[in-house]
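Next one to model:
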Amino acid sequence: MPLLFIGIAPDTKTADSPTVWVDREKRELVLQGWEPTPEVQAECAAFEAPGHAVGVPDGEAVIRIPARMIHMIREACDVLERTHDR
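Prediction:
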């Protein structure tokens, strides 16, 4: 099943396009965002959560999403909740 497009960050230029999709089949959010600064990447890589390895595991990524997209992320969560209720 193709991804369901939810939205793209308002007021973006053609090359600046954080985006939100939903994968209803896998019940996952799919987010496109900006690469964080090296400082943020270093902070995330050093973060320790109890019971987890330090750092960002292979196959995972840290991205930045602008706050102006919160409503899109909420909408995407609502889509997944409705999909779950079926």
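
For the rest of this, base every contact and every neighbour count on C-alpha atoms.
Fine.

Give me the most central residue, this structure.
Geometric centre of the chain, nearest residue: residue 31, 3.4 Å, by Cα atoms, centre = their mean.

From the chain's centroid, how far away is the helix or strand hosting that residue?
Using DSSP states H and E, residue 31 sits in strand 28-32. Remark: strand 28-32 is offset 5 Å from the chain centroid, using Cα atoms, centre = their mean, to the nearest Å.

one more, for comparison:
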Amino acid sequence: MALLFIAKDPNTNGTQCPTAWVDDEAQEIVVQGWKAGDALLTQCLESGSIPDSEAVVRLPIRMVPAIREACDVADRLGVR
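The predicted structure follows:
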């Protein structure tokens, strides 16, 4: 199956907005979010380094239901 679309941010225009997917082959939850600004990155770096292969993204709290659904879908698919 690979990438399964879960939801887009319900309060945006439907394009270029935070989105959640489940990738059952890679066994990952995939998110699209807003890029973190310098101030947020600085705060995140207080907890440790961020490798070049990773990124900090922001999601609005209203995406919590979509992230929960992604987790539930991953559970049903047996993604571990």
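
re the thing from before, and the strand holding residue 31 of the first structure, which residues are buried?
For strand 28-32 of the first structure, burial by neighbour count (16 or more other Cα atoms under 10 Å) applies to 29-31.

what's the answer for stretch 19-38 of the second structure, then?
For stretch 19-38 of the second structure, burial by neighbour count (16+ other Cα under 10 Å) applies to 19-24, 28-33.

How about stretch 59-74 of the second structure?
Burial within stretch 59-74 of the second structure, assessed by neighbour count using 16+ other Cα under 10 Å, is assigned to 59, 63, 66-67, 69-71, 73-74.

ditto for stretch 35-52 of the first structure
For stretch 35-52 of the first structure, by 16+ other Cα under 10 Å, it's residue 41.
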